[in-house]
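> predicted model follows, preceded by the sequence.
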Amino acid sequence: MRSKRSFDFVHTSPRFLTISALILLIGLIMLGIKGLNYGIDFSSGTSVDITVSKKIEEGKVRSFLEGQNLGEFTLTSAELRESIRFKHALNEAEEKKLKSEFQAQIDPNSSFEVFIVDVEIAKEQQRNAIIGLLVASLGIVIYVSIRFEWRFAISAVVALLYDALFVICMFSIFRLEVNLPFILAVLTIIGYSINDTIVIFDRIRENLRFAKIKSHADLDRLVNDSIWQTMARSINTVITVLIAAICLFVFGGESIKLFSLAMIIGLVSGAYSSIFIASQLWLFLKKRQPIKKAVATKPQSTP
């Protein structure tokens, strides 16, 4: 059934693709210049989370830390919790000194959670994160190739790469911390993005079974109709998860704020890429295939 919607995704997609390419290019340039702001999961350092028994001014805690001469650090204060990230791994003596002096000068009833990552562990976790992303992408290629065809698989993977790179570039531009929850967010984004893409691809495949494709214009109409026919489902799915991610970002603790922020960016990017990248790339590849013309058969003459 033809969609009566007036917006033409196919004919407007070059504009969106141009904008997407420019944003991604700027992000990749920034990524090449500044790199990523790795947390201690991927770089050596020490994370100290202090639970205090009373509200303490951030300035007082910062002055205390500056007097400890433990090197560069970042401090995040929340109600009854102080989160400190040191750029280098504290040794046992430094850790004990920090705890004892904090309890003596700031809060004698405070408790500590200390997480130390050395250089070798950080490098290993970087490798494992990259391997995880590659394995996930390979699994998606195999799944889509078996269920659909190679054009669908290539289009889906390009869209997923765009989503992952877009989130990574945003974190690079705004110098947001990249840690293990960030990798989990990227993998989750890939899952939701491929779900949106598969929904559209499945409708395209179903419509192809019954459509009479005689020209490239027929293919354009088929893709437009398929997108509109799945639009309500895609929007409902994204909005549902997006509301949950926004609530986590607003009301969640500091430890999950960057995870939820990555989810918000990735969910929007995934819905966008399914429509303007995956389906349009499939259409481009499909148009490279010659359209089969129906051959008219001559009626046999009766003797």
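Arrived safely, thanks for sending. Numbers count the residues shown, from 1 in each chain.
> please make it C-alpha for all contacts and neighbour counts, starting now.
Will do.
> and the helix or strand hosting Ile33, what other elements does it pack with?
Using DSSP states H and E, Ile33 sits within helix 9-34. Helix 9-34 is packed against helix 150-173, helix 216-251, with contacts defined by 3 or more Cα pairs under 8 Å, 6 or more residues apart in numbering; DSSP states H and E.
> in which helix or strand does Ile256 reside?
In the assignment (DSSP H and E), Ile256 maps to helix 254-273.
> how far is that helix from where the chain is centred?
6 Å (Cα atoms, centre = their mean, to the nearest Å).
> hold the first one in mind and look at this next one:
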Amino acid sequence: MGVSMSRWGNDLYAGRRSYDVVGARRRWFLVATSVVLISAVLLGVRGLNPGIEFRGGSEFTVPGVEETTQQPAVDAVTGIPGAEIPRVSVVGADTLRVQTSQLDDVQTQELAAALAAAYGVPENEVNSSYIGPVWGQDVTTKALRALVIFLALISLVLTVYFRDWRMAVAALVALLHDLVITVGLYAAIGWEVTPATVIGFLTILGYSLYDTVVVFDKVNENVRGVLEQRRYTYGELANLAVNQTLVRSVNTSVVAVLPVGSILFIGAFLLGAGTLRDIALALFVGILVGTFSSVFLATPLLVWLREREARVAAHTRARLEERRAAATASGARDTVTVGALVPGQHLGTRSQPRRRKGHKPGRRQ
């Protein structure tokens, strides 16, 4: 019979059930590094596909078309001298969006007439707009500036709040991990990066940071006074914090990803709302990747950084040596795992003496 979610969560919180997330940190570091490298290679080789808001140019919207084939639009733009090969996309069920390089007023009128004739719609229904390259560069600059300011403020706040710069470093590494993977996916599939996409990037950074701070807050609570006791190591108490917040992380992610998935798969793909697709993909991927980094990357990286500290390293070595000596003296196998609670021991509880068969409370045998 399966274990209920409530019982599973209670067992994780009390330490009766434990997953050795911190102890397997090399595996998670390898997975995270591999995916980040693949995303970076895709980003360097394929590059991003910036929307017209970033690169500038002329945009035409052709509504009410019976057939949304793109070749007539390509042929119409090709017939305009000086126009680059267009980017044609379908918006909704019967609307085409055609983007090309900057056109003057005469070229704009000629292309609008050509598109109207190609798709059999009145010329006055073809809408055109122009976005200058200066405005696009200004949007790019402000987006990068917002990202830098965001990361700087987060580093300062985390350092002050937790009084530990290592937590700020681990959180920033997790944030960059989420950002690089999400941007790399956009480079892989070739979707346009629009201002809505940038908003999605910043949103997933906030979500990932929130999840990481919750885990770190529990870590900070568990490891308080860790060097003054001899029962657990820093890694074991940090691993307990990950297990105690695991159910909350999973539930929060599921609740968040369901509506975003509906926007992406129903709103964007089935209903054809292209503007929703720009932000929905970033949110969908970012939530999933952010959950992974908060659980499997941030805390293991924090433990790795803290165990580089002399006092924490000495405490961990002394505790493990005591366990090995006790295991050898009792004839048990010499297997000690850093990062997982010792079986049969969990925080805040004491092992109860085993009752003899037939013994009843309050009755002497």
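On my side now, so go ahead. Since this is a predicted model, take the numbers as computed values, not measurements.
> report the TM-score for the pair.
With the length set by TM-score structural alignment, normalised by the length of the first structure, the two chains reach a TM-score of 0.87; 289 aligned residues with a Cα RMSD of 2.3 Å.
> still on that earlier bit, post-alignment, the helix holding Ile33 of the first structure versus the second structure, mean distance?
Overlaying the second structure shows helix 9-34 of the first structure at a mean distance of 1.6 Å from the equivalent residues (mean Cα distance after the TM-score superposition for the first structure).
> residues in the second structure aligned with that helix?
Matched against the second structure by TM-score structural alignment, helix 9-34 of the first structure falls on residues 21-46.
> ok, now stretch 255-275 of the first structure?
Against the second structure, stretch 255-275 of the first structure falls on residues 275-295 (TM-score structural alignment).
> run through who's touching the matching stretch.
Residues outside stretch 275-295 of the second structure that contact it (Cα atoms under 8 Å, 6 or more residues apart in numbering) are 174-175, 177-179, 181-182, 191-194, 196-201, 203-205, 207-209, 211-212, 215, 242, 246, 249-250, 253, 256-257, 260-261, 263-264, 267-269.
> repeat for stretch 201-219 of the second structure
With Cα under 8 Å, 6+ apart, stretch 201-219 of the second structure has contacts from 147, 162, 167, 171, 174-175, 178-179, 182, 237-238, 241-242, 245, 249, 282-283, 286-287, 290-291, 293-295, 298-299.
> in the first structure, point out the residues matching the top helix by length along the second structure.
Identified as the longest helix of the second structure according to DSSP state H is helix 133-162. The aligned range for helix 133-162 of the second structure in the first structure is 119-148, by TM-score structural alignment.
> buried set for the matching stretch?
Buried residues in stretch 119-148 of the first structure, counted by 16 or more other Cα atoms under 10 Å: 119, 121-123, 125-126, 129, 133, 137, 140-141, 144-145.
> how big is the offset of the helix holding Ile256 of the first structure relative to the second structure?
Helix 254-273 of the first structure sits 1.0 Å off on average (mean Cα distance after the TM-score superposition for the first structure).
> what angle sits between that helix and helix 150-173?
140 degrees (axes from the mean of the first three to the mean of the last three Cα atoms, to 10 degrees).
> ok, the residue mapped onto Ala76 of the second structure from the first structure to Leu98 of the first structure distance?
Superposed on the first structure with TM-score structural alignment, Ala76 of the second structure falls opposite Gly67. Going from Gly67 of the first structure to Leu98 of the first structure by Cα to Cα, to the nearest Å gives 11 Å.
> what's the answer for Ile140 of the first structure, then?
Ile140 of the first structure is 47 Å from Leu98 of the first structure, where distance means Cα to Cα.
> if we ignore the residues flanking it in sequence, what's nearest Glu59 of the second structure?
Gln99 (4.4 Å; Cα to Cα, 6 or more residues apart in numbering).
> against Asn222 of the second structure, how distant is the one you found?
The gap separating Gln99 of the second structure from Asn222 of the second structure is 56 Å, by Cα to Cα.
> tell me which of these two has more neighbours.
Gln99 (25 against 18; other Cα atoms under 10 Å).
> surely that one is within a strand?
Yes. Applying DSSP: H, G, I helix; E, B strand; the rest coil, one finds Gln99 of the second structure inside a strand.
> aligned to it, what sits in the first structure?
Using TM-score structural alignment, Gln99 of the second structure pairs with Arg85 in the first structure.
> so the counterpart of Thr76 of the first structure in the second structure: helix, strand or coil?
In the second structure, the residue paired with Thr76 of the first structure according to TM-score structural alignment is Ser89. Three-state assignment for Ser89 of the second structure (three-state DSSP): strand.
> could you do the one 4 residues further on as well?
Taken by three-state DSSP, the conformation at Ala93 of the second structure corresponds to coil.
> separation between it and Ala76 of the second structure?
21 Å.
> which one's more surrounded, those two?
Between Ala93 of the second structure and Ala76, counting by other Cα under 10 Å, Ala76 is the more crowded of the two (19 against 16).
> so what's the residue count around the closest residue to that one other than its chain neighbours?
Excluding its sequence neighbours, the residue lying closest to Ala76 of the second structure (Cα to Cα, 6+ apart) is Ala114, at 5.6 Å. For Ala114 of the second structure, the count of nearby residues is 20 (other Cα under 10 Å).
> any idea how far Arg62 of the first structure is from the residue nearest to Leu75 of the first structure when sequence neighbours are not counted?
If the residues on either side of it in the chain are set aside, Leu75 of the first structure comes closest to Ile84, at 4.7 Å by Cα to Cα, 6+ apart. Remark: distance between Ile84 of the first structure and Arg62 of the first structure (Cα to Cα) = 10 Å.
> common neighbours of these two, please.
With Cα under 8 Å, 6+ apart as the test, Ile84 of the first structure and Arg62 both reach Leu75.
> these two: who's more crowded?
Between Ile84 of the first structure and Arg62, counting by other Cα under 10 Å, Ile84 is the more crowded of the two (20 against 16).
> that one and Phe42 of the first structure: what is the separation?
Taking Cα to Cα, one finds Ile84 of the first structure at 16 Å from Phe42 of the first structure.
> Glu254 of the first structure now?
18 Å.
> kindly report the same for Ile33 of the first structure.
Distance of Ile33 of the first structure to Phe42 of the first structure, computed by Cα to Cα: 19 Å.
> quick one: contacts for the closest residue to Pro72 of the second structure other than its chain neighbours?
For Pro72 of the second structure, ignoring the flanking residues on the chain, the nearest one in space by Cα to Cα, 6+ apart is Ala118 at 5.9 Å. Contacts for Ala118 of the second structure (Cα under 8 Å, 6+ apart) come out as 72-73, 76.
> check Ile116 of the first structure too.
Neighbouring residues of Ile116 of the first structure by Cα under 8 Å, 6+ apart: 40, 44-47, 89-90.
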